[in-house]
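Novice: Sequence plus predicted model, see below.
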Amino acid sequence: MTTRPTSTFGHVALIVAHCAGMVDLVALPVWVGTLIQHYQLDPQQAGGLATLFLIGAVLSSVFLASRFQRVKGRWVAAGGYALAATCFGVLSQPQDYATMALLHGLGGLAAGAALSVTHGTIARSANPHLKFAIVGIGLGVFAVLFLGASPKIIAATGGHMLFVLFGAVMLVASLVCAAGFPEPEREASAVDAPVARIPRAVWFGIVGISAMALVQSMTFSFLERVGSDRGYSLGLITGVFVVMGLVNLLPAALAAMLEKRWNPRSVLLAGPVIQVLLAAVIMNAPSFYPYAAAASVFAAVMIFTHTFAFGLLARLEPSGRAMAATPAMLMVGAAIGPVLGGTLVKTAGYGSLGLAALLIGCLAVLCMSRLPGQAPALLQQEAA
């Protein structure tokens, strides 16, 4: 197998690109909460804008995934994040709802393209599980900084600052990617031919991760709002965000340490169950402390589980095409989450999110049960 090592700056570029493209995983509660509080949108409208961004990411990811081996990753990543930065810069100025919707969708298309080539490049590394864990640790550091600072900055300066912060993140990612985005470590000749069929087990994994992403975004979008509506102060909620960011430093590192010790299938079966239980606690907790405890570790479950899923699926489908569609598999669920959550909250209250999470979580467990524990040679050859 022919490989090329990735430089230190190349690793930094992948980390920065991953953080920018996965900003929704970190910022959804601040995003939706700001749109409701500062832009006076109802939960359905606010969730709808976040959904449009995520739909855009899904569409561009689906388009690029099958073409991953034929595009220049550096320029797709740099150009995509530059366009996303422009969209957020325009959003920082007063706009009507229709214009905001258009810019959210266009920004999602741009960021999704950049994130697709990022994840495809990671999948074509010598050890995709470890590489994805590394960028996951970077995302945890980014979460600490963003969640610790952004709520207070937005409260002090106004809702437009949310889009200024998003634009700055995208601009930095564009510059870093232009300067040092790496080539895939494994040569195209070392992987399956582009026409090879993706193994059936990989499709079950994709649907399972999408279902977990739906529960994640549906719950996470209203994490700040449910706390605020229960009377918890901005200081308390910001404290929960800071703790959440610190906790998020751990799951990717733990996933890297446990790669050879824990069976991936067992992790993928347990992840949706734990996620559903935490979602139910967040939306139905009678007091602050159960809410805070569940919220603090909620995103960590998704990060830990997805690291194992990425490593297993990348070995089951080693061409990188399926993992280049990682934004699609995450965001097709995440795209539905904000608007579905907003509709449920608007019509049936926060408690209804817990029941919806249970139903979706059952689908995730069913799909994960169809995955093998490892990536045997037979399944790797099934695509041929």
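Specialist: Perfect, thanks for sending it.
Novice: Please make it C-alpha for all contacts and neighbour counts, starting now.
Specialist: Fine.
Novice: mind checking the end-to-end distance for stretch 238-255?
Specialist: Stretch 238-255 has an end-to-end distance of 27 Å (C-alpha to C-alpha, to the nearest Å).
Novice: Show me what counts as buried in that stretch.
Specialist: Using 16 or more other C-alpha atoms under 10 Å as the test for burial, stretch 238-255 gives 238-253, 255.
Novice: So which of these sit within helices?
Specialist: 238-247, 250-253, 255 (DSSP state H).
Novice: is it true that I336 touches T51?
Specialist: Yes: counting by C-alpha atoms under 8 Å, T51 is a contact partner of I336 at 6.2 Å.
Novice: what about those two, which has more around it?
Specialist: Neighbours of I336 and T51, each counted by other C-alpha atoms under 10 Å, are more numerous for T51; the result is 27 against 22.
Novice: Assign a three-state SS to the spatially closest residue to that one that is not a sequence neighbour, would you?
Specialist: Nearest residue to T51 in three dimensions, chain neighbours excluded: A335, at 4.3 Å (C-alpha to C-alpha, 6 or more residues apart in numbering). Classification of A335 by DSSP: H, G, I helix; E, B strand; the rest coil places it in helix.
Novice: The structure to be compared is supplied as follows:
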Amino acid sequence: MIRTDSKRGRIALMVAHCAGMVDLVALPVWVGVLMAHYRFDPQQAGGLVTLFLAGAVLASLWLAPRFHRLRGRLVAPLAFAASGACFIAAASTADFALLALVHLAGGVAAGTALSVTHGTIGRDANPHKLFALVGIALGVFAVVFMAFVPRVVQSAGGPVLFQVFGGLMVLAAVITAFLFPDMARPSAGEAAVAVRADPLPRAVWLGIVGVGCMALVQAMVFSFLERMGNARGFGVQPLNALLIAIGLVNLFPAAIAGLLQKRLDAAKVVLGGALVQALLAIVMTWSSGFEPYAGSASVFVAVMIFSHTFAFGLLARLDPTGRAVAATPAMLMVGAAIGPVLGGTLVKAYGYPALGTAALIVDLVAAVLFACVLALRSRTGPSGAAVPRTSSPS
């Protein structure tokens, strides 16, 4: 039996997290390829990425309530293999309708695999620590991706991006087929909660919506990072260097979040993260100079990674059954799904500064929601969990 705290199990979870969260890393390259190489307008390019993310949301919403009844070791590799097939098919066509179909199907498959991955992480004795670990892996993946893929796409053409995505999904399918952990069996109390399907606590729902709001801002602004810089005449080389710098910066937030687990209040961290995200979005979208644009862009994703690591641990404590964190792809991607097409529509109608205005409004809503989580949690105790965990943190 492969456990979540074993070396093999953690390798599988790290690979699965990187493959399932590829959108968090690749959004600006993805949208940029669809606009520059396939000649789609901002709304069309954003719409295609939205279809992928919407498919992931639908899959996660369906799967999360049933997570405790599924075998992750079977579901994850089959779903990753299906997503890989969709991306390989996308590399062979430039037809918008066909690309839309494979984006949607690929998103459903990837969202399914990612849901069982996050649900399994949430059943670990220390989900915050394990989620920080897979976040570090995502940071390493981001550096490698940004260092090589944009250059390869520039020289070999847009379809190469989908070939890379397809290869990543196939690799994840192979590794999870052999190494994916068996889901830890719930305690008697947790099993009773799962069987009764008790409603999730109010604080959990507020936290889920708040994370979704931050994901919306993340996708809406980050999707057009490369195109924004291109439109302002910053040049290909500086923009490629910026993408690599973003990957390097992203190596650290998950690790720092793991180290600070017991030193910072999770609810306060996500509340502050929403406000910092709004500030960075405004600077990035409203500034005309390269320095403020690049400075804010370089840490924009890091804020989301750092904040979400704490949010994941908080939700895992508030709902020990694993249902809330199994819905992580839904809470992230329901916002991310709206982000590219909403961002494309705003850019098409009002220009890039409109992204900053919209980000400010949405992040203020997120901050209010997280403030409510903080208030509710203070009434029910530090964990807010209806059923305590029986295993000690690793």
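Specialist: Received the coordinates, thanks. On a predicted model such as this, the values are computed, not experimentally measured, just so you know.
Novice: Which residues are in contact with the nearest residue in space to P5 of the first structure that is not next to it in sequence?
Specialist: In space, P5 of the first structure comes closest to E185 once its chain neighbours are excluded; the distance is 5.9 Å by C-alpha to C-alpha, 6+ apart. With contacts defined as C-alpha atoms under 8 Å, 6 or more residues apart in numbering, E185 of the first structure is in contact with T3, R4, P5, T6, T121, R124, S125, A126.
Novice: likewise H37 of the second structure?
Specialist: Contact analysis of H37 of the second structure by C-alpha under 8 Å, 6+ apart lists G157, G158.
Novice: for M161 of the first structure, same thing?
Specialist: M161 of the first structure touches S92, I153, I154, counting by C-alpha under 8 Å, 6+ apart.
Novice: Out of the residues you listed, which comes closest to V276 of the first structure?
Specialist: I154 (30.4 Å; C-alpha to C-alpha).
Novice: in which helix or strand would I find that closest one?
Specialist: helix 128-157 (DSSP states H and E).
Novice: with the second structure superposed, average distance for that helix?
Specialist: Its aligned residues in the second structure lie a mean 0.4 Å from helix 128-157 of the first structure after superposition (mean C-alpha distance after the TM-score superposition for the first structure).
Novice: what's the distance between the next helix or strand after that helix and the middle of its chain?
Specialist: The helix or strand immediately downstream of helix 128-157 of the first structure is helix 160-180, counting by DSSP H and E. Centroid separation for helix 160-180 of the first structure versus its chain: 17 Å, with C-alpha atoms, centre = their mean, to the nearest Å.
Novice: and P94 of the first structure, how many neighbours?
Specialist: Look at P94 of the first structure: counted by other C-alpha under 10 Å, it has 11 neighbours.
Novice: On the three-state scheme, it is what?
Specialist: coil.
Novice: what's the average distance of stretch 165-174 of the second structure to the first structure?
Specialist: Mean for stretch 165-174 of the second structure is 0.6 Å (mean C-alpha distance after the TM-score superposition for the first structure).
Novice: Then stretch 295-312 of the second structure?
Specialist: Stretch 295-312 of the second structure sits 0.3 Å off on average (mean C-alpha distance after the TM-score superposition for the first structure).
Novice: before we move on, the earlier item: sort out which of the contacts of E185 of the first structure are in helices and list them.
Specialist: Judged by DSSP H, helices contain the following of the contacts of E185 of the first structure: T121.
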